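Novice: predicted model, plus sequence, below.
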Amino acid sequence: MTGDDETFEAYRRLLFSVAYRMLGTAADAEDAVQDSWFKWSAADRSAVADPKAYLVRIVTNLALDRLRSAQRRREAYVGPWLPEPVRTATDDTDPESVSLALLVVLETLSPLERAVFVLHEAFGFGYAEIAAAVQRSEPTVRQAGLRARRNVRARRPRFHPDRASRQAVTERFVAAATGGDLGTLMRLLAPDVTVWTDGGGRVPQLIRPLTGADRVAAMFASLGGRTYQGIAVADMALELVEVNGGPGIVFRGGGRVVGAFTLDLDERGRIAAIHNVANPDKLAALTAGTVYRLGPPPAP
């Protein structure tokens, strides 16, 4: 491996981490990183004073191009579009910065706002650095960052439960749902809990969010007697694993992953939102068992 190869590899994890937060899917993030490598290989690297800034600029602009194209495709998406869930390692990842709930909120931002939010809030880049990366003026970038923070705060609570609380609630939810325990489900759910399901038109799923503790509890309490894609839900294997920085539920049946749930809690520790991804196109990374480290890498 050459010195230039080693330099790129030292920042590969950072590049993927930026691209995944920007794009919301592991496959698109991997493609953006690979395209970054091609651009890095073709560049006159003798003129690159700061490889980290240079590579982040490349992957950010590639992600912006992909994001603009993806937004047009998502307008025709069947049902809610949810990010691709991935298994993560928590030792170096801020759980909130990669949660499915936050990535859903980031979908409401413009591509520029999303880039500024990700680079500034998740990775600590300064506005001058971001302005150089996205080729905009610093005042423009600051305004985009202000709008992004305002929109995110309006849609995401400032309260973030600790890992132990989230794990305990997730375990109780799984036990209640698999046992058909309607009473416990009602106690676990916030009155206005909402379920989003993403089948992408590929598999049967709700095409509109389901809201209300009564309706959501009834749906999950009845799962044990249902079949899904020809597989009895009672015959599926459930795994509690770390998904996007927090406890997640992965369903396996018929030799494959058929779905993944994450739960979002309110300030009282009740389940306020459930995100269920079942689109097979978004389950490849979970099926492969790939574990991503999405925090900033150690200094090379």
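Specialist: Done, it's in.

Novice: can we go C-alpha only for contacts and neighbour counts from here?
Specialist: Noted.

Novice: in the strand or helix carrying residue 41, what's buried?
Specialist: Assessed by DSSP states H and E, residue 41 sits inside helix 26-42. For helix 26-42, a neighbour-count test (16 or more other CA atoms under 10 Å) marks 26, 28, 29, 30, 31, 32, 33, 34, 36, 37, 40 as buried.

Novice: what helices or strands is the biggest helix by length in the chain leaning on?
Specialist: Longest helix in the chain, counting residues (DSSP state H): helix 51-74. Other helices and strands packing on helix 51-74, by 3 or more CA pairs under 8 Å, 6 or more residues apart in numbering; DSSP states H and E, are helix 3-23, helix 26-42, helix 111-117, helix 127-134.

Novice: Serialize these to a markdown table and add fields for distance to residue 223.
Specialist: Below are the helices and strands packed on helix 51-74 laid out as a markdown table (distance: least, CA to CA, whole Å):
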| stretch | distance to residue 223 |
| --- | --- |
| helix 3-23 | 32 |
| helix 26-42 | 29 |
| helix 111-117 | 37 |
| helix 127-134 | 47 |
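
Novice: of all the ones you listed, which one is nearest residue 85?
Specialist: helix 26-42 (8.3 Å; CA to CA).

Novice: buried set for the longest helix of the chain?
Specialist: 51-52, 54-64, 66-67.

Novice: now that helix and helix 26-42, what's the angle there?
Specialist: 140 degrees (axes from the mean of the first three to the mean of the last three CA atoms, to 10 degrees).

Novice: so which residues of the protein form strands?
Specialist: With strands called from DSSP state E, the chain shows them at 87-88, 189-198, 210-211, 227-228, 231-232, 237-243, 246-253, 256-265, 271-277, 291-292.

Novice: take this one as well and set it beside the first:
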Amino acid sequence: MTETPSDPIFAELRPHLVRLAYRMLGSVADAEDIVQNAWMRWLGTDPASVREPAAFLRTIVTRLCLNELKSARRRRESYVGSWLPEPIFDPEDGDAVDDITLPLMLALERLSPLERAAFLLHDVFGMDFDDVSSTIGREAAACRKLASRARAHVAEARPRFAVGKEQGLKLATAFFTASRAGDMASLRALLSEDVIVYADGGGKVPTSLRPHIGLAAVMLLHEQLARVFCAQPSQLIHYAVIDGLPGFVTVEGGDVVQTTALHIEQEKVVAIYCTRNPDKLQHIIGAMPR
């Protein structure tokens, strides 16, 4: 069951609730399930008795996410290889509702569930600490401390040299062209000395189980991949901004959908995030032309 046009309150708030749940969980599917659960609870509520529907539904979603994080953390402890959040595309008009990028999402994984909630609600979604307090069930002073600790943990993950969307996608185009053509000289010129490659296959498709760290290791990886691309060329679906980073969507080896997101600083690629786990790409695969 999904909300209908006859319920304009929930329909209007739904995109915000999904984004909140996704930022809490790093999973599109889990976020959708959480919001669906919130919808069912909303059906059992008299809207006229709710003074602030947005705050009411945000509280439901946040508390459901806090419960879900307990089991999600257990699942990630046994995850095969590198874990990356499910990729989402930024709005086409570029007017994203927050500045959370993929590296920051990974930094959030190191926080406690309450730290994550306090940081997101206050620093990202702009709630004051009294509202955060009522949402997560902690005193306002405790929420300030939670957000402060979280802020310190994620500070390093925020981009120090933000790249514009147009320039970012230009560099993503150059990276795709060089890597798929086996142009190692051009590729090397795009990479920083301490570049890292993360690949998430979840044990479902072939991929490296550990990150490749440093320019030499990453160049060796792409020299090997160039032979694969020569035998089975990548099919480029489109370029996109993926979780705040420039990148692209491809089909590799004839049937493996992959998103590649590039963390760029000072015109150099400092990290490459490849998501190949089909369980994390169903929302993308379902939208692709047949």
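Specialist: Noted; the coordinates are in hand. As the structure is a computational prediction, the values presented were derived from the model and not from experiment.

Novice: so which of the helices and strands packed on helix 51-74 of the first structure gets nearest residue 248 of the first structure?
Specialist: Ranking these by proximity to residue 248 of the first structure (CA to CA) places helix 26-42 first, at 16.9 Å.

Novice: in the second structure, what stretch matches the closest one?
Specialist: Using TM-score structural alignment, helix 26-42 of the first structure corresponds to residues 28-44 of the second structure.

Novice: sorry, back to before: how about the strands of the first structure in JSON lines, adding distance to residue 181 of the first structure?
Specialist: JSON lines is the format used below for these (distance: least, CA to CA, whole Å):
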{"stretch": "strand 87-88", "distance to residue 181 of the first structure": "28"}
{"stretch": "strand 189-198", "distance to residue 181 of the first structure": "13"}
{"stretch": "strand 210-211", "distance to residue 181 of the first structure": "19"}
{"stretch": "strand 227-228", "distance to residue 181 of the first structure": "19"}
{"stretch": "strand 231-232", "distance to residue 181 of the first structure": "18"}
{"stretch": "strand 237-243", "distance to residue 181 of the first structure": "17"}
{"stretch": "strand 246-253", "distance to residue 181 of the first structure": "18"}
{"stretch": "strand 256-265", "distance to residue 181 of the first structure": "18"}
{"stretch": "strand 271-277", "distance to residue 181 of the first structure": "16"}
{"stretch": "strand 291-292", "distance to residue 181 of the first structure": "33"}
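
Novice: quick one: closest of the ones you listed to residue 106 of the first structure.
Specialist: Closest among these, using CA to CA: strand 271-277, at 14.9 Å.

Novice: the closest one vs the second structure - mean distance after superposition?
Specialist: Mean deviation of strand 271-277 of the first structure relative to the second structure after superposition (mean CA distance after the TM-score superposition for the first structure): 0.6 Å.

Novice: same question, stretch 6-17 of the first structure
Specialist: So stretch 6-17 of the first structure averages 0.8 Å relative to the second structure (mean CA distance after the TM-score superposition for the first structure).

Novice: what span of the second structure is that stretch aligned with?
Specialist: So stretch 6-17 of the first structure sits over residues 8-19 in the second structure, by TM-score structural alignment.

Novice: so what touches the matching stretch?
Specialist: 3, 4, 5, 31, 32, 35, 39, 53, 54, 57, 58, 61 (CA atoms under 8 Å, 6 or more residues apart in numbering).

Novice: give the contact list for the most centrally placed residue in the first structure.
Specialist: Closest residue to the average C-alpha location of the first structure: residue 100 at 4.1 Å, with CA atoms, centre = their mean. Residue 100 of the first structure is in contact with 82, 83, 85, 244, 262, 275, counting by CA under 8 Å, 6+ apart.

Novice: to which residue of the second structure is it aligned?
Specialist: Match for residue 100 of the first structure (TM-score structural alignment): residue 102.

Novice: for residue 152 of the first structure, same thing?
Specialist: That one, residue 152 of the first structure, aligns with residue 154 by TM-score structural alignment.

Novice: list the contacts of the nearest residue to that match once chain neighbours are set aside.
Specialist: Ranked by CA to CA, 6 or more residues apart in numbering and with sequence neighbours excluded, the top spatial neighbour of residue 154 of the second structure is residue 107, at 5.6 Å. Residue 107 of the second structure makes contact with 153, 154, 157 under the criterion CA under 8 Å, 6+ apart.
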